[in-house]
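In: for reference, the sequence and a predicted model appear below.
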Amino acid sequence: MTIISRPYTSSELFPHGGWDVHHHIFDPAKFAYAPDRHLTPPPATVQQFLDFKKKIGITNSVLTHGLSYGSDCTSLKAFVQELGNSGTKGIGVIDPDTITPGELQEMHSKGIRGIRVNLYKYQAMHDVQRQKQALREHVRAIGAHCPGWSMAFTHVHPEFWGELAPMIQQDIVPSGIRLVTDHFALLKGASMLPAECEGDITRQPGFREIMDLVRAGVLYVKLSAPYRVSLEAPRYMELKPLVRAFLDANPQHVLWGSDWPHTPHMKVRTREEALRETPYLIADDVEWLKNLRSWVSAEEWHAMMVLNPTRLYGW
């Protein structure tokens, strides 16, 4: 494995193309937000994303349905078509109690290749038992009808993965659904570690259990939104050990996503907070990508940016 530590220009980052597997589109002028949303983001339109896509040089993307639209995927299907179905796939949000097989097949025909679990709906952000319930209900809804789809599942408690692991092995793995988690599984860099970890990323709760799931080929992890796990913007140098840990565990199960337009940190908001427009975070995606590229080999980069997302979403 050859890793060259040097700066990369934006034109060198994607010599074979590349996938951004986690971005959003918000266009409330075209599609109204859900009345029970947990967040009110400013507009972030298709054209603005196309400008971003051109700037960093990616060729494909995975549009992740914004939870501000609830479980109505009308906007998602329209945005995927507008972005170009051949170059963009979608990840939807469903209500597992009401979704029908026909609706799932229609989603697939429109370029949707997976779902994300809305923990806010289940009041499960801080409750592992409710998280298990949410996962089981979504597996039940899509498992028999959408073989090969992925299911994105992200929460703010990495320490929950140890309790979730047996259920994942028992209920999700046999279904054929590929489990994905966003934002480094919210494992932290040194600047955000609790004091008892003494700066050692391997001592944080959930580290071993998450790496075991990645190593076993059970869990895909997106290296997305570094500002959620580190305070060292814009280069996030402290994340190199965490990136290397994921890649050393299983380079076929690591992906990259921008999290454009950089939505705020996950939290349970009051009704008043949820309805008040909240600005996006500021991030230097090109600087972060250049640094990330310097930590990995050419083979690892090609797997992370091209091969892995093509296998997971591009079929």
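Out: Received it, and whenever you're ready, just let me know what you need.
In: drop to CA atoms for contacts and neighbour counts, all remaining ones
Out: OK.
In: so residue 221 touches residue 252, yeah?
Out: No. Counting by C-alpha atoms under 8 Å, residue 221 stays clear of residue 252, with 10.0 Å between them.
In: those two: who's more crowded?
Out: residue 221 (27 against 21; other C-alpha atoms under 10 Å).
In: quick one: secondary structure of the more buried one?
Out: Classification of residue 221 using DSSP: H, G, I helix; E, B strand; the rest coil returns strand.
In: contacting residues around the residue nearest in space to the middle of the chain?
Out: Closest residue to the average C-alpha location of the chain: residue 182 at 3.4 Å, with C-alpha atoms, centre = their mean. Residue 182 makes contact with 152-154, 221-224 under the criterion C-alpha atoms under 8 Å, 6 or more residues apart in numbering.
In: between the residues you listed, which has the most around it?
Out: For those, neighbours tallied by other C-alpha under 10 Å; top is residue 221, 27 neighbours.
In: quickly find the element holding the residue nearest to residue 292 when sequence neighbours are not counted.
Out: Spatial nearest neighbour of residue 292, chain neighbours left out: residue 240 (7.7 Å); criterion: C-alpha to C-alpha, 6 or more residues apart in numbering. Using DSSP states H and E, the secondary-structure element containing residue 240 is helix 240-249.
In: ok, then the element right after that helix?
Out: Once helix 240-249 ends, the next helix or strand along the chain (criterion: DSSP H and E) is strand 254-257.
In: check which element follows that next one along the chain.
Out: Taking DSSP H and E, what comes next after strand 254-257 is helix 271-275.
In: quick one: buried residues of that following helix?
Out: Buried residues in helix 271-275, counted by 16 or more other C-alpha atoms under 10 Å: 274-275.
In: quick one: contacts of it?
Out: For helix 271-275, the external contacting residues (C-alpha under 8 Å, 6+ apart) are 37-40.
In: next, the one to line up against it:
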Amino acid sequence: MASERRPNFTLPPGTCDTHVHIWGPFDRYPVARGAPYTPPERNRDDLVALHARLGVQRAVIVQTSVYKADNRAMLDGIAASNGAWRGVALVDESFGDAEYRALHDGGVRGVRFGFVKHLGGIPDLDLVRRTADRIAEMGWHLVLHLDAANIPEFEALFRSFRLPVVVDHMGRPPAQDGLDQPPFRILLDLLKTPNWWVKVSGSERISAQGPPFHDAIPFARRLIEVAPDRTLWGTDWPHPNVRWEPDEADLVDLLPQFGDEAALRRVLVHNPARLYGFP
């Protein structure tokens, strides 16, 4: 049962939730064969209702592995948003100029690759490199969904990228390992390079304490301090594969502890507008 609680913190006009997913309707968009998990149906109407409760005006739909490279549900959601939504796609070897053009025309501005073990592990690194080169020409960005351990493991590859790169969920550093853990230190160093971005999403994923996830606050604060103009925020609704199911109002109410009003306006409004081409 979804929460009805509205957040205590009032989001600024133009706030963008840069990390949400759409699953379904399943009679039109069935889960891909061999998907790593089968989610509950959560369609665009559910997302519209969530954002009305939270006070969010814009969103970025991130394709998940349950659909693999079938981006139709996401594209149909974007098409019905009157310009308020953008997308991040999954692609495979079959994608050529026509497929990329259709994605771009449909509001997609990035491609995501996942390295997380329980979602299939390390992707084809040659495909990652080729895709990075291909989408750089289009002004798109690369999105990386990582386990913290992937950051030192693939640091050399990551440092070779020249296009904008966005790291999901703060790089998934276990909060109990502290700010000085090596993967987080490397991420902070990567963020000193002007093409690297990060999402201060996933507080419920990195927390060791559970709701309301206060142990994630120091990580978000540090990331915003290091890259105030290249940090984004998202709810990660509908929260696939989480240990604790968060109330999104709680996630919004963490925000005042991530930074001051000026910093939050950049994170919530100006940074996503710049990266995703919102007016």
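Out: Done, it's in. Quantities reported herein were computed from a predicted structural model and do not represent experimental measurements.
In: ok so, going back, how close does the helix holding residue 240 of the first structure sit to the second structure?
Out: Helix 240-249 of the first structure, aligned to the second structure and superposed, deviates on average by 1.3 Å (mean C-alpha distance after the TM-score superposition for the first structure).
In: which one in the second structure is aligned with the residue nearest to residue 292 of the first structure?
Out: With TM-score structural alignment as the criterion, the equivalent of residue 240 of the first structure in the second structure is residue 217.
In: same thing with residue 302 of the first structure?
Out: Counting by TM-score structural alignment, residue 302 of the first structure lines up with residue 265 in the second structure.
In: residue contacts, its match?
Out: By C-alpha under 8 Å, 6+ apart, the contact list for residue 265 of the second structure reads residue 12.
In: adding distance to residue 289 of the first structure, secondary structure and neighbour count, write the contacts of helix 271-275 of the first structure out as CSV.
Out: Shown next, in CSV, are the contacts of helix 271-275 of the first structure (distance: C-alpha to C-alpha, whole Å; DSSP: H, G, I helix; E, B strand; the rest coil; neighbours: other C-alpha atoms under 10 Å):
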residue, distance to residue 289 of the first structure, secondary structure, neighbour count
37, 31, coil, 18
38, 30, coil, 24
39, 27, coil, 27
40, 28, strand, 21
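In: looking at these, which is nearest residue 22 of the first structure?
Out: Closest to residue 22 of the first structure out of the contacts of helix 271-275 of the first structure is residue 39 (17.7 Å), distances taken as C-alpha to C-alpha.
In: what's around the alignment partner in the second structure of residue 52 of the first structure, how many residues?
Out: In the second structure, the residue matched to residue 52 of the first structure (TM-score structural alignment) is residue 50. Residue 50 of the second structure sits with 20 neighbouring residues when counted by other C-alpha under 10 Å.
In: measure residue 50 of the second structure to residue 212 of the second structure for me?
Out: Computed with C-alpha to C-alpha, to the nearest Å, the distance linking residue 50 of the second structure and residue 212 of the second structure is 18 Å.
In: residue 143 of the second structure too?
Out: Using C-alpha to C-alpha, one gets 27 Å for the distance from residue 143 of the second structure to residue 212 of the second structure.
In: right, and residue 219 of the second structure touches residue 179 too?
Out: Yes. Applying C-alpha under 8 Å as the test, residue 219 of the second structure and residue 179 come out as touching, 6.6 Å apart.
In: neighbour count: these two, which is higher?
Out: In this view residue 219 of the second structure and residue 179 are compared by other C-alpha under 10 Å, and residue 219 has more residues nearby, 22 against 15.
In: list the contacts for that one?
Out: 170, 175, 179.
In: so which of the residues you listed is the closest to residue 93 of the second structure?
Out: Using C-alpha to C-alpha as the measure, the one of the contacts of residue 219 of the second structure that approaches residue 93 of the second structure most closely is residue 170, at 28.4 Å.
In: residues contacting the closest one?
Out: Residues near residue 170 of the second structure by C-alpha under 8 Å, 6+ apart: 198-202, 219-220, 223.
In: also residue 248 of the second structure?
Out: 54, 235, 237.
In: how about residue 262 of the first structure?
Out: Contacts for residue 262 of the first structure (C-alpha under 8 Å, 6+ apart) come out as 225, 280-283.
In: just the residues you listed now: which is nearest residue 216 of the first structure?
Out: Here the nearest of the contacts of residue 262 of the first structure to residue 216 of the first structure, counting by C-alpha to C-alpha, is residue 225; it sits at 24.3 Å.
In: residue 309 of the first structure versus the closest one, what's the distance?
Out: Distance of residue 225 of the first structure to residue 309 of the first structure, computed by C-alpha to C-alpha: 17 Å.
In: tell me, how many residues neighbour residue 23 of the second structure?
Out: For residue 23 of the second structure, the tally of surrounding residues (other C-alpha under 10 Å) stands at 22.
In: return the residue of the first structure aligned against it.
Out: Per TM-score structural alignment, residue 23 of the second structure is aligned with residue 26.
In: surely its match meets residue 48?
Out: No. The criterion here is C-alpha under 8 Å, and residue 26 of the first structure misses it with residue 48 at 10.3 Å.
In: from residue 307 of the first structure, how far out is residue 168 of the first structure?
Out: Between residue 168 of the first structure and residue 307 of the first structure the computed distance is 25 Å (C-alpha to C-alpha).
In: my error: substitute residue 117 of the first structure in the last question.
Out: Taking C-alpha to C-alpha, one finds residue 117 of the first structure at 25 Å from residue 307 of the first structure.
In: of those two, which one has the most company?
Out: The residue with the greater number of neighbours, taking residue 117 of the first structure and residue 307 and applying other C-alpha under 10 Å, is residue 117; the counts read 24 against 18.
In: excluding its backbone neighbours, what's nearest that one?
Out: The spatial neighbour of residue 117 of the first structure that comes closest, neighbours along the chain excluded (C-alpha to C-alpha, 6+ apart), is residue 153 at 5.6 Å.
In: the second structure: which residue goes with the one you found?
Out: Using TM-score structural alignment, residue 153 of the first structure lines up with residue 144 in the second structure.
In: what do you get for residue 67 of the first structure?
Out: The pairwise alignment with the second structure assigns residue 67 of the first structure to residue 65, based on TM-score structural alignment.
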